[in-house]
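[1] here is a sequence with its predicted model. Questions after.
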Amino acid sequence: MKKVFLATVALAAVGAAAPALAADLGARAPYYQKAPAYVPAPIYNWTGFYIGGHIGGAFSSDNNFSGLSTGNNSNGRFLGGVQVGYDWQLNPAFVIGLQGQYSWLSGNVGAVFPGGLAYTNKQRGLGSITGRVGYSWGPGLLYVKGGYAYSDNNESVTFGGVPVAFATSGDHTNGWTVGAGLEYMFAPNWSANIEYQYYNFGDARFTAPAGLVGVGSFTTDDHTVKAGVNYRFNWGAPVAARY
């Protein structure tokens, strides 16, 4: 009985001391689950300089020389070149810019006339200085462009393979150009584009030799399709928003 009495007293003492011990330890802090890190959506900035290269094809109109035989005008010619420019992003939706471009051309255009005279233009290249206006949605940019165009012509007239002196009435070296395209930022600092561009250098007539004076006017023009890549010097890279 003595042992039972002592055990009962000990349990009572422990029970009385427990609340005081809990008070000494302090209340346990409530548990909060850590919120997931916020990852902001990237902001795409088109403003800045860029430089790049392109490849594609060029096609001349078939109606040169009033419908006479136009040789390989309608056949595609390979082109490749470079471009440099600057874009300004006016707001999240609209972009304006200025671009200079030059494309080297393969092949030639020309016509063979009744009587044996032949005209050939080994057109070496196409250049342009254009403004462009675009609509942007994040990494994408849909744009139109237009401005000055230049044709690097290397013309000749031959008879039986022998060069013949000739003259024309019009300047078909300087002209105008329009185009449209789609550009997309596929990585920081890098964008790719595909575009159609039309070049027109006006009409001209032969004033010599006599055998070509009456063949009618001809137009120097080119339809081109190009695919290119640009490096945008950091301004075109996605920038994480700060909060």
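    Right, received. Where do you want to start?
[2] could you use CA atoms for every contact and neighbour count after this?
    Fine.
[3] tally of neighbours for the closest residue to residue 173 other than its chain neighbours?
    Nearest residue to residue 173, sequence neighbours excluded (CA to CA, 6 or more residues apart in numbering): residue 151, at 4.8 Å. Using other CA atoms under 10 Å, residue 151 is surrounded by 23 other residues.
[4] pretty sure residue 151 sits in a helix.
    No - if the criterion is DSSP: H, G, I helix; E, B strand; the rest coil, then residue 151 is strand and not within a helix.
[5] that one is in contact with residue 122, isn't it?
    No - with contacts counted by CA atoms under 8 Å, residue 151 stays clear of residue 122, the gap being 10.7 Å.
[6] in contact with the spatially most central residue of the chain: list those residues for me.
    The residue lying closest to the centre of the chain (CA atoms, centre = their mean) is residue 193, at 3.2 Å. The contact partners of residue 193, by CA atoms under 8 Å, 6 or more residues apart in numbering, come to 181, 182, 183, 184, 227, 228, 229.
[7] so the second one, which of the three states?
    Okay, so that is residue 182. Following three-state DSSP, residue 182 is assigned to strand.
[8] contact partners for it?
    Counted by CA under 8 Å, 6+ apart, residue 182 has contacts 140, 141, 142, 143, 193, 194, 195.
[9] turn the contacts of residue 193 into TSV, including distance to residue 126.
    Below are these laid out as TSV (distance: CA to CA, whole Å):
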residue	distance to residue 126
181	18
182	21
183	21
184	24
227	16
228	16
229	18
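[10] try this one side by side with the last:
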Amino acid sequence: MTHSRHRRWIGAALLATFSAGTAHAADLTKLPVKVPPVASWNWTGLYAGVHAGGGLGFSEAGNPYGTSIYGDKIRTPAFMLGGQVGYNWQPVGSPWVFGVEGELSWLDADGTVTCFAPNGTMTSSTCSARPQYTGALTGRIGYALGPTQRTLIYGKGGAAFLHNRIDATSNFGFGVFPITTTDSSNTSWGWTLGAGVEQALSPAWSLKLEYDYRHFADVSLDTPATFSTPPGGALPTPVAASSTSVRQSMHTVKLGLNYHFGAPANATWGPDAYAAMASAKPGDSGWNVEVGGRYWYSSGRFQKDLPGTNASSTNLISRLTYADLTGHSGEVFARIDTPWRVFVKGYAGAGKIASGRMNDEDWGLTGNSGGPPYTGYSNTLSNLSSTDMNYQTIDIGVNLLQGPGFKFGPFVGYNRVHEQYAANDCAQTASPTSGICTRTITNTAVITETDTWQSLRVGAAGDVWLARRWRLTGDIAYLPYVRFSGVDNHWLRSLVIDESGRGRGVQMEAFLSYYVTPQFSVGVGARYWAMWTTSGDDAFNGSPTERSDTYRYERFGGLLQASYKFD
């Protein structure tokens, strides 16, 4: 499965999960015999709000030295936080809603990749990207659903911009050649298309979920001067700097809360509207307990960058990238809502990482005596065998907004992820004369990576009912503190590397459930995790290297679930 397919599938799964529309059914067995007609709501007016979400950006550098054998596309998982302001106009008696909206989002994002690698003789570079903020000015066209018209399905399009810093640094030059870095810091304009669903929770408040694709103008980037190793491994010769362009795009999913001016913040729909929503008792805030099980089919990615010196985290001597980490896991989950609006939720799961691949890159290799033969760039490919994974999450929060058919509030929590990857073969893809896996190795333990990620979660959770039997839940969490610990066993070198780091991340998930009975439901969902370190350390066979390593992790996929609810 390619990364492009994963991106399209996850973006579509998250949007479909959130976008079914929202209404309410609190007691499936108690429906009113007759309720007064309820006037439809009109979306016309000014609104402003906040949003939080996650995204995945891509910055793809062209190679002026030839077609690359690996790399060039930088992945930048992102947490986004921002605000929006807009105006809607809905003609009286029409379900169509027209509007304009402006938004601005701060981004916490970072990524690196190998770039300018046409072969194994030229020492390639490391390209890094750090998107910092993005915004858009768009028009919206929507359609209000149902007799009350409180669910709005909409599309949007318009102008967008991104401020992004892109760096390119030459990798390790045998300890002889100087480090060269170039950078480009630009605000680029482009276009955006998106779609979403917005639900009016009350006359004053609405909740929306939105997916956007943004494409920005290319930016120019100077390439750093580097060097090339002649055939036979003689002393490398300089390669002059050049220039190239970088393509930029971004996929985002965000949850937003809007305040509609003209209505008191505590305004409600009234008892007739609640009856029409089939609510058993408006404002009911008793005990609720839900328990269930899930199956998660996922794909993952782990990357670690090892700098050649402690002075630079992007002048690399080695990088290991574990990709297409196919996971199968089962989990149990529960949520408890109390009469005091406090809720506790969590899940625990375990399973197998069934397959994957690993690229092990090295730069500036020398012979046993530290001299020739020289190798500018080595890249070996390994297939991964089946290994274990497990994870746990616990959150506690408060429903600040709560009423018939909806709950919404902030939470804090804890997440732990433990995974292992095992490479049992090795083949050289860049430098046949490097001496590293130039004769393919099979059925032999090569490298085992065992990692644990622990994080503090700060986020928001929403719970909304659809019609009579459909319910939508989801949350988005920022990880302001992430702690990483790992062990890398290089079996062929009798080398054990102890790893640690601290950083940040983002997690989000959503589920759409169908209630077969008032208590039992089945559902589908989607989940995305990303964590990365901003500082890191390692020790080779117990001896600290004093380098600033960087570690990155992603996992995303679809879920099936069944649950039972106690009221």
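    Nice, thanks for sending it over. In this text, all values refer to a predicted model and were calculated from it rather than measured experimentally.
[11] shared neighbours, residue 151 and residue 122 of structure 1?
    By CA under 8 Å, 6+ apart, no residue touches both residue 151 of structure 1 and residue 122.
[12] give me the neighbour count for the nearest residue to residue 166 of structure 1 once chain neighbours are set aside.
    Among residues not flanking residue 166 of structure 1 along the chain, residue 208 sits closest, at 4.8 Å (CA to CA, 6+ apart). When counting by other CA under 10 Å, one arrives at 15 neighbours for residue 208 of structure 1.
[13] next one: the one 3 residues further on
    The number of residues packed around residue 211 of structure 1, counting by other CA under 10 Å, is 14.
[14] with residue 331 of structure 2 instead?
    18.
[15] do the one 3 residues further on as well
    Other residues near residue 334 of structure 2 come to 18 when the count uses other CA under 10 Å.
[16] what segments of the stretch 451-567 of structure 2 are strands?
    With DSSP state E, counting those that start in this stretch as the criterion, the stretch 451-567 of structure 2 has strands at 470-490, 495-515, 520-540, 543-544, 550-566.
[17] residue 15 of structure 2 belongs to a helix?
    Yes - per three-state DSSP, residue 15 of structure 2 lies within a helix segment.
[18] so who does the residue mapped onto residue 53 of structure 2 from structure 1 touch?
    For residue 53 of structure 2, the aligned position in structure 1 is residue 56, judged by TM-score structural alignment. Residues in contact with residue 56 of structure 1, defined by CA under 8 Å, 6+ apart, are 78, 79, 80, 224, 225, 226, 227.
[19] on that earlier part again, spit out the contact partners of the residue nearest to residue 166 of structure 1.
    For residue 208 of structure 1, the contact set (CA under 8 Å, 6+ apart) comprises 165, 166, 167, 168.
[20] could you flag which of the residues you listed are buried?
    166, 168 (16 or more other CA atoms under 10 Å).
[21] of the contacts of residue 208 of structure 1, closest to residue 40 of structure 1?
    residue 168 (62.6 Å; CA to CA).
[22] isn't the closest one up against residue 209?
    No - counting by CA under 8 Å, residue 168 of structure 1 does not reach residue 209; the two are 9.6 Å apart.
[23] for the stretch 151-300 of structure 2, just list every one of the strands.
    For the stretch 151-300 of structure 2, the strands defined by DSSP E, counting those that start in this stretch occupy 151-170, 181-200, 205-223, 226-228, 237-239, 242-260, 288-309.
[24] compare the ones you listed and give me the one nearest residue 507 of structure 2.
    Nearest of those (CA to CA): strand 242-260, 11.5 Å.
[25] for the closest one, buried residues please.
    Within strand 242-260 of structure 2, judged by 16+ other CA under 10 Å, the buried ones are 244-260.
[26] equivalent analysis for stretch 299-318 of structure 2, please.
    Across stretch 299-318 of structure 2, burial judged by 16+ other CA under 10 Å covers 299-309, 313-318.
[27] what do you get for stretch 120-138 of structure 1?
    For stretch 120-138 of structure 1, using 16+ other CA under 10 Å, the buried residues are 120-136, 138.
[28] now it, how far from the centre of its chain.
    11 Å (CA atoms, centre = their mean, to the nearest Å).
[29] just give me the match in structure 2 for residue 181 of structure 1.
    In structure 2, the residue matched to residue 181 of structure 1 (TM-score structural alignment) is residue 196.
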